[in-house]
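S.K.: after the sequence you'll find the predicted model.
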Amino acid sequence: MEEFIMIMPRPGLDPELGELLADLPLASRLDPDRLAQLRQLSVTPVEPYLKGRAIERREVAVNAPDGAKIPLSIFTAAESRSVSCVYWIHGGGMIMGDRFSNIDIPLEWLEELGTVVVTVDYRLAPEATRVTPVEDCYQGLRWIVEHADDLGIDPGRIIVAGASAGGGLAAGLTLLARDRGAPFVAGQVLICPMLDHRNITVSSHQYAGDPGVWTREMNEFGWRSLLGAPAGQDVPVYCSPALAEDLSGLPTTYIDVGSAEVFRDEDVAYATGIWAAGGQAELHVWAGGCHGFDALHPRARISATARRTRTDWLARILNPVPGRGFEHSAGAVR
């Protein structure tokens, strides 16, 4: 018997995005077989992004407490004298992708702002579950701070950034660093972050039933892969940051999301929670944007505007007006 799903009224796609997405083979659900196929397709060769650019790359591996090796890639501009660093955490629903997924986003920041970029290959669900991915990211952040002199960066000028699942892991990592008292995080960039395993918001229900870039059903599969089914009552806030009752003491935060996607409402709620706790957050809800729109179609007008706005914010944080010091939240912990 087929499951009946009532399609709710919902914001439509930006017309330009709608035309571009019409050429994509979209689906509504995921299963283990489909995941295996997508994992093969989601491997990202980094070399095309480096061709013709004066960017130096090196590879290291960090030891996790259980002995696993966590790969990190470090990118620097050949002539850069920047002392800032962006720690990039890739997306993929917690279940796919690698450290080069959407690497064009932080590489734009490297070229425009001169920042060092470090990206991490955290372990994926369902092979790795619960806090393992965010703990992997934490070990990478510790490595950056411990090797700040070698990287030529100021450990007080590290920005944590990520998209989709990577945005959720960035938020969880920042909470984890706050609660452990280190390392210091100067700011966080959360791009359409995956923050709430409960999947209960209006926007989650709006984008169910039909094929899409990331649907309610796909979201359920991703969270179930990470947390098991049922997830239970003891889900750590570092896995599902929307559960955090205390959002005080977080660094200045940038959040953006599309109006036409599953994560819209949980992302708006997270920004609201930061403001309620006295923190600083800049929130953009892009009208007609689907999940990951600016990564899928970076040349669309809405995408170019979103990317430019995000880069301008990062420039203000990393390169403040002379004499006014480096901008960060007064509550951020060292």
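M.R.: Done, it's in. What you are looking at is a predicted structure, and each value in this text was computed from that prediction instead of being measured.
S.K.: only C-alpha atoms from now on, for both contacts and neighbour counts.
M.R.: Fine.
S.K.: what segments of the chain are helices?
M.R.: For the chain, the helices defined by DSSP state H cover 15-21, 32-41, 47-50, 104-113, 132-146, 148-151, 165-180, 202-206, 216-227, 264-276, 293-296, 301-318.
S.K.: what's the angle from the longest one to helix 104-113?
M.R.: Helix 301-318 and helix 104-113 meet at an angle of 50 degrees, taking axes from the mean of the first three to the mean of the last three Cα atoms, to 10 degrees as the criterion.
S.K.: which residues are in contact with helix 301-318?
M.R.: Residues outside helix 301-318 that contact it (Cα atoms under 8 Å, 6 or more residues apart in numbering) are 14, 16, 84, 109, 113, 157, 187, 254, 286, 289, 293-295, 297-298, 326-328.
S.K.: before we move on, what about the third one?
M.R.: Helix 47-50 is contacted by residues I103, D104 when judged by Cα under 8 Å, 6+ apart.
S.K.: which parts of it are buried?
M.R.: The neighbour-count check on helix 47-50 (16 or more other Cα atoms under 10 Å) flags nothing as buried.
S.K.: ok, second structure coming up, stack it against the first:
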Amino acid sequence: MEKRLHPELVNMFLELPDVFYTKENLAAKRSEMLEFVASMSAAVPVNNDVQISERHVPGTAENSEVRLKLYEPRVKNQSLPGILYIHGGGYILGSADMMDVALQQMVSELECVIVSVDYRLAPEHPFPAPLEDCYAALKWFSENAEELGSDSSKIAVMGSSAGGGLTAALSLLARDRNGPSIMFQMLLYPMLDDRNITQSSNEITDNRVWNKAKSQLGWEMYLGNENPVSLYAAPARAVDLSGLPPTYACVGDLDPFRDETIHYVSRLTQAGVPTEFHLYPGCFHGSEEYFPFAEISQRIIKEYHAALKSALHK
């Protein structure tokens, strides 16, 4: 792994610990992640230009409400485009609180309103619960955009890792249900294929990063007893990708999701979906979140911010 890393990342990568996820240690790992996120957020100066609030909005019959976090400019001089943000975590980890710093920065840079959805996690809540929470959030955002100073015709959806998989699934679901309009989808190294049949899904085994074993555990917990596997659970299984929103996708070449992302992007293009794609040499899964100040990480972030800004304000 070290021999293939981007030169900027090698020394920092060597300091990463081995991390194992099991059914038995999952609760502890979730707590560790939240504690780490809280400590990182506390170390960053408060962004007084962005207002953060919470809403609990109607969910499905089995989940009466969904928790959302809203990020808005304190001053709005016009109707702003919106982003529905879906966090990552292999379908089994994370929360809407984990990206506070990054989402505040995006609000300031992109002049938008962001709604982050705190969807339920597997294995306690396997598919379709997390996706239905995301759909409920999209529906609420679209119906209440004017109240938020936003525009229901200008809502993008984005996410990384499992959040990217849920973004792809949500775009398919909204299309097939004739649901709320999605103007743009951003798939950051998305978790799309439960079958683990690509070269990259099998070649990344280092426990310091997201790897084959972690993917297998995430899919096992997310899918539960799902058989056959729905295209809305694993979007790589979708046959028809036509009619989906314009797309931006990126992935590192040391990411287990490299090949499934490349394949999905290729199929989007073949289906006539306007698509921009970036493959970053020497980068592993979520490397720009691990080491945000590395030059290559800054480039990754700047390029997807630029794509978002162009899509939102065209």
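M.R.: Structure received. Since the model is a prediction, treat every value here as computed from it, not as a measurement.
S.K.: ok, back up a step: which one of the helices of structure 1 lies nearest to S240 of structure 1?
M.R.: Ranking the helices of structure 1 by distance to S240 of structure 1, with Cα to Cα as the measure, places helix 165-180 first at 7.2 Å.
S.K.: give me the range in structure 2 that that closest one lines up against.
M.R.: Alignment of helix 165-180 of structure 1 against structure 2: residues 162-177, by TM-score structural alignment.
S.K.: again with stretch 195-203 of structure 1
M.R.: Going by TM-score structural alignment: stretch 195-203 of structure 1 matches residues 192-200.
S.K.: show residues contacting the matching stretch.
M.R.: Counting by Cα under 8 Å, 6+ apart, 162, 164-165, 168, 202, 212, 216, 219, 234-237, 254-261 sit against stretch 192-200 of structure 2.
S.K.: ChimeraX command to pick out the buried ones of those?
M.R.: With 16+ other Cα under 10 Å as the criterion, this ChimeraX line picks the buried residues out of the contacts of stretch 192-200 of structure 2:
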select :162,164,165,168,212,216,219,234,235,236,237,254,255,256,257,258,259,260,261
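S.K.: who are the neighbours in contact with I262 of structure 2?
M.R.: Contacts of I262 of structure 2 were listed using Cα under 8 Å, 6+ apart, and none were found.
S.K.: turn the helices of structure 1 into JSON lines, including distance to V62 of structure 1.
M.R.: Shown next, in JSON lines, are the helices of structure 1 (distance: least, Cα to Cα, whole Å):
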{"stretch": "helix 15-21", "distance to V62 of structure 1": "38"}
{"stretch": "helix 32-41", "distance to V62 of structure 1": "23"}
{"stretch": "helix 47-50", "distance to V62 of structure 1": "22"}
{"stretch": "helix 104-113", "distance to V62 of structure 1": "21"}
{"stretch": "helix 132-146", "distance to V62 of structure 1": "7"}
{"stretch": "helix 148-151", "distance to V62 of structure 1": "15"}
{"stretch": "helix 165-180", "distance to V62 of structure 1": "16"}
{"stretch": "helix 202-206", "distance to V62 of structure 1": "36"}
{"stretch": "helix 216-227", "distance to V62 of structure 1": "22"}
{"stretch": "helix 264-276", "distance to V62 of structure 1": "31"}
{"stretch": "helix 293-296", "distance to V62 of structure 1": "28"}
{"stretch": "helix 301-318", "distance to V62 of structure 1": "26"}
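S.K.: tell me the most buried of these?
M.R.: Mean neighbour count (mean count of other Cα atoms under 10 Å) peaks for helix 165-180 among the helices of structure 1, with a mean of 25.
S.K.: give me the contacts around that helix.
M.R.: If you take Cα under 8 Å, 6+ apart as the criterion, helix 165-180 of structure 1 is touched by 88-94, 133-135, 137-138, 160-162, 183-185, 188-195, 237-241, 249-250, 332-333.
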